[in-house]
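**Q** Could you work out the structure for the sequence below:
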Amino acid sequence: MTLDIQLGAQGADIPARGSLNGKSACCDHLDTVPAAEHGPPECAQCLARGLTWTSLWACLTCGWVACSDDSPGGHARKHYEETDHAVVVSLEPNTTWRWCYVHGRIA
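**A** You can find the predicted model right below:
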């Protein structure tokens, strides 16, 4: 059996066509993102407002780094709503999951 592998944002090998457990199809939005280099590991909007974040996510389309949906600012979701950039990746250490806002699930 052959498995296509692509390099994830954290440098971990993850399946290119299939979920991490191989049981469901991968989000089609991953086919449209260029996996852009992300900016510094900080949410500029939170810093400007004096907020702290729970975790950081990077947009795979443009590299914008913003706070997660469970952070007070929820700036990653706001970025999606403004740009339609569908997929983000967690910047937390030792994680490789990606989230698709369009499908509302792990991509």
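
**Q** Going by C-alpha atoms from here, please, whenever you check contacts or count neighbours.
**A** Will do.

**Q** can you give me the strands in this protein?
**A** Taking DSSP state E as the criterion, the chain contains strands spanning 5-7, 13-15, 56-59, 65-67, 87-90, 98-100, 105-106.

**Q** Okay, the residue lying closest to residue 87 once chain neighbours are set aside and residue 46: tell me how far apart.
**A** Nearest residue to residue 87 in three dimensions, chain neighbours excluded: residue 100, at 4.5 Å (C-alpha to C-alpha, 6 or more residues apart in numbering). Distance of residue 100 to residue 46, computed by C-alpha to C-alpha, to the nearest Å: 22 Å.

**Q** To check against the first, give me the structure of this:
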Amino acid sequence: MNECTHMDQVRDVKPHTRGCEECLKMGDTWVHLRLCMSCGHVGCCDSSKNKHATKHFRSAKHPIIKSNEPGEDWGWCYIDEVELDFA
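**A** The predicted structure is shown next:
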């Protein structure tokens, strides 16, 4: 079973915005939201056309996101490619 080796980068973060930061600036829409657990950036998921959460990982190198959808407690480590449980 794969494990995440980047949990030390998880911080107690608050979302910067109520929607995808970049989509809001562009006046665009998203499907689901993801929260960067290193800095609080809110980006749209890979099902959204702009994929801002993944773009944030590639530029900032922050490896762990958490679903920012109500009632969802799962996360993802981009580097280790494993799902995480934040429940």
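
**Q** The alignment partner in the second structure of the residue nearest to residue 87 of the first structure: neighbouring residues, count only.
**A** In the second structure, residue 100 of the first structure lines up with residue 77, judged by TM-score structural alignment. When counting by other C-alpha atoms under 10 Å, one arrives at 20 neighbours for residue 77 of the second structure.

**Q** Ok, residue 26 of the second structure next?
**A** 9.

**Q** Distance check, it against residue 49 of the second structure.
**A** Residue 26 of the second structure is 13 Å from residue 49 of the second structure, by C-alpha to C-alpha.

**Q** Also residue 13 of the second structure?
**A** Look at residue 13 of the second structure and residue 49 of the second structure: by C-alpha to C-alpha, they are 25 Å apart.

**Q** quick one, what contacts residue 43 of the second structure?
**A** 19-22, 33-36, 51-54, 56 (C-alpha atoms under 8 Å, 6 or more residues apart in numbering).
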